[in-house]
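Q: Make a model of this:
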Amino acid sequence: MKSKKQEYKELSDKDLKERLDAEQADLIQTKIYHTTTPLDNSGSIREKRRNIARIQTELRARELKKA
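A: Sure, this is the predicted structure:
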């Protein structure tokens, strides 16, 4: 089984940016839903934030590698 970090390394820049946009939109929706109706698993918000950070880290590493 691949870790998230390995999974993100295999994606292209375009795919990573699309995934980042999707994760950010999903995080916003989850937060809005959580304010009106508490989630069963509030840890999912934390996991989404961490995935966003992983993607941003990989994008930044690639940016520095090109420079």
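
Q: CA only for contacts and neighbour counts going forward, please
A: OK.

Q: Tell me which residue is most central in this structure.
A: Centroid check for the chain by CA atoms, centre = their mean gives I52 as the closest residue, at 2.7 Å.

Q: Was I right to think that one contacts L20?
A: Yes - counting by CA atoms under 8 Å, I52 does reach L20; the two are 6.1 Å apart.

Q: can you pull the buried residues of stretch 23-42?
A: Going by neighbour count (16 or more other CA atoms under 10 Å), the buried part of stretch 23-42 is 23-24, 27, 30-31.

Q: Following up with a second sequence; could you model it the same way so I can compare the two?
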Amino acid sequence: MSKEGLNKKVDGLIDKAAGKVKEAAGKATDNRSLEREGKKDQVKGTAKEKTGQAQQDLDSLKNDRR
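A: Predicted structure coming up:
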């Protein structure tokens, strides 16, 4: 398993969680800027998570060919 891929996945999950908190805080305080920032962080987190998973999948395929 790719440690780098796993790290990216974890970073993505953290970004998604932080984004959800920001979005909720923005909604609760009627702060649209904070709400948008939270949504942006969630998208960024999803991208990191999927990139990490793809990297792990590629590493797994490489190891299977050996």
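
Q: what residue of the second structure takes the place of the residue nearest to the centre of the first structure?
A: Aligned counterpart of I52 of the first structure in the second structure: G45 (TM-score structural alignment).

Q: Spit out the contact partners of the spatially closest residue to that match that is not a sequence neighbour.
A: Among residues not flanking G45 of the second structure along the chain, G12 sits closest, at 3.8 Å (CA to CA, 6 or more residues apart in numbering). G12 of the second structure is in contact with 44-49, counting by CA atoms under 8 Å, 6 or more residues apart in numbering.

Q: which stretches of the second structure form helices?
A: For the second structure, helices defined by DSSP state H occupy the ranges 3-28, 32-65.

Q: still on that earlier bit, the residue nearest to G45 of the second structure matches what in the first structure?
A: So, by TM-score structural alignment, G12 of the second structure is matched to L20.
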